[in-house]
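> Show me the folded form of this:
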Amino acid sequence: MRAFLALLSGAIFGFGLALSGMMNPSRVRGFLDLFGEWDPTLAFVMGGAMLVMALAWFVQARMAAPIAEAEFHLPGTRAIDRRLLGGAALFGIGWGLAGLCPGPAIASLGTAFRPALIFVAAMLAGMAVFALLDRKRA
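Purely as a prediction, here's the structure:
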């Protein structure tokens, strides 16, 4: 049941990414180009996502446990530190340069979109470098 729900959730998420244009790097760059030919489409996508997430948090607060798990696994901290700010900055820079972020890039692999393959390979390499550096730090 858990695997089926994960597959269903991923399929719905991927469909939403494709339908909304989030898998189209030129649309994403158009949204981020505030001083050029700005494309506000993704602002509506993000606003819709925020409404859905607000509803999800509302429902989650009233549930004792998730459907396919014994307990909820929620973030344990709300600290805004250097690591969070640095990660957010790197994410934003990568999103602006490539026009892709991890979810749409992985979904784009199914369309044989070569830039997505390059992006995902670079993302995995960056994650490996972070894991090595983080292990040395700890």
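> alpha carbons only for contacts and neighbour counts from here, please
Will do.
> How about the secondary structure of the residue nearest the centre of the chain?
Central residue of the chain (C-alpha atoms, centre = their mean): Gly103, 4.7 Å from the mean position. Three-state call for Gly103 (DSSP: H, G, I helix; E, B strand; the rest coil): helix.
> ok, it to Met22 distance?
As for Gly103, its distance to Met22 is 9 Å (criterion: C-alpha to C-alpha, to the nearest Å).
> again, but for Ser9
17 Å.
> Over to Gly30?
Applying C-alpha to C-alpha, the value for Gly30 to Met22 is 11 Å.
> who has more neighbours, these two?
More crowded of Gly30 and Met22, by other C-alpha atoms under 10 Å: Met22, with 24 against 19.
> Test my guess that that one contacts Val28.
Yes. Using C-alpha atoms under 8 Å, Met22 is in contact with Val28, at 6.4 Å.
> this one as well, want them side by side:
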Amino acid sequence: MSFVVNLVLGLLFGIGLVVSGMSDPAKVLNFLDLFGTWDPSLAFVMGGAVVTTFIGYRLVFRRPKPVAADAFHLPANNAIDRRILVGPAIFGIGWGLGGFCPGPALTATALGAAGTYAFLPMMFLGMWLARWTVDRRFSPVFTSPPAP
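The predicted structure follows:
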């Protein structure tokens, strides 16, 4: 059941990306070009997403548990640290340079948008590099031998 729910929601999300123009890197780059060919239409898409999410969270959290899971899984750590500041900054720079973020980039693959096939491998490389860096930095250097 969970797979079917996730599949339907993923398809709905992908259709929303295509309909809203978020899978078109030129439209995204025009939105980010405040002093050139600025296109404010994506602000309405983002505003609609924020309002929908705000209402959706209020409705969902009234339930004792999610529809397709045993319990809600919420983050326990809410501290603002270097990782929470640097990660979004890198994401924003990549979004501004390429006009893609992960969801729209995957959607644009099926549409054959220009630059998608160059962007996706670099996106996956960046995701792997970020995970490798975090694992390497936060893994213990010295470990105790196992107890006999």
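> Which residues outside the longest helix seen in the first structure are in contact with it?
As assigned by DSSP state H, the longest helix anywhere in the first structure is helix 114-137. Here helix 114-137 of the first structure makes contact (C-alpha atoms under 8 Å, 6 or more residues apart in numbering) with Ala98, Leu100, Pro102, Ala105, Ile106, Ser108, Leu109.
> Would you reformat the residues you listed as a markdown table and include neighbour count and distance to Ala79 of the first structure?
Shown next, in a markdown table, are the contacts of helix 114-137 of the first structure (neighbours: other C-alpha atoms under 10 Å; distance: C-alpha to C-alpha, whole Å):
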| residue | neighbour count | distance to Ala79 of the first structure |
| --- | --- | --- |
| Ala98 | 17 | 28 |
| Leu100 | 26 | 27 |
| Pro102 | 16 | 23 |
| Ala105 | 25 | 28 |
| Ile106 | 18 | 29 |
| Ser108 | 23 | 33 |
| Leu109 | 16 | 34 |
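> which one of the residues you listed is nearest Ala138 of the first structure?
Ala138 of the first structure has its nearest neighbour among those in Pro102, at 26.0 Å by C-alpha to C-alpha.
> Spatially nearest residue to that closest one, not counting backbone neighbours?
Once flanking residues are discounted, Pro102 of the first structure sits nearest to Val120: 7.3 Å by C-alpha to C-alpha, 6 or more residues apart in numbering.
> can you give me the helices for the second structure?
2-20, 25-32, 41-60, 82-98, 102-111, 116-138.
> Would you check the span in the first structure matched by the shortest one?
Following TM-score structural alignment, the partner segment of helix 25-32 of the second structure in the first structure covers residues 25-32.
> Now that stretch: buried residues?
Pro25, Arg27, Val28, Arg29, Gly30, Phe31, Leu32 (16 or more other C-alpha atoms under 10 Å).
> Look up how far Gly99 of the first structure lies from the first one.
When distance is defined by C-alpha to C-alpha, Pro25 of the first structure is 4 Å away from Gly99 of the first structure.
> Which of the residues in stretch 38-50 of the first structure are classified as buried?
Buried residues in stretch 38-50 of the first structure (16+ other C-alpha under 10 Å): Asp39, Leu42, Val45.
> same deal with stretch 116-131 of the second structure?
In stretch 116-131 of the second structure, counting by 16+ other C-alpha under 10 Å, buried: Thr116, Phe119, Leu120, Met123.
> outside of stretch 20-29 of the second structure, which residues touch it?
With contact meaning C-alpha under 8 Å, 6+ apart, stretch 20-29 of the second structure is reached by 17-18, 39, 42, 45, 96, 98-100, 104-105, 107-108, 113.
> Apologies, that question was intended for stretch 85-105 of the first structure.
For stretch 85-105 of the first structure, the external contacting residues (C-alpha under 8 Å, 6+ apart) are 14, 17, 22-29, 32, 116-117, 119-120, 123.
> Many thanks, have a good one.
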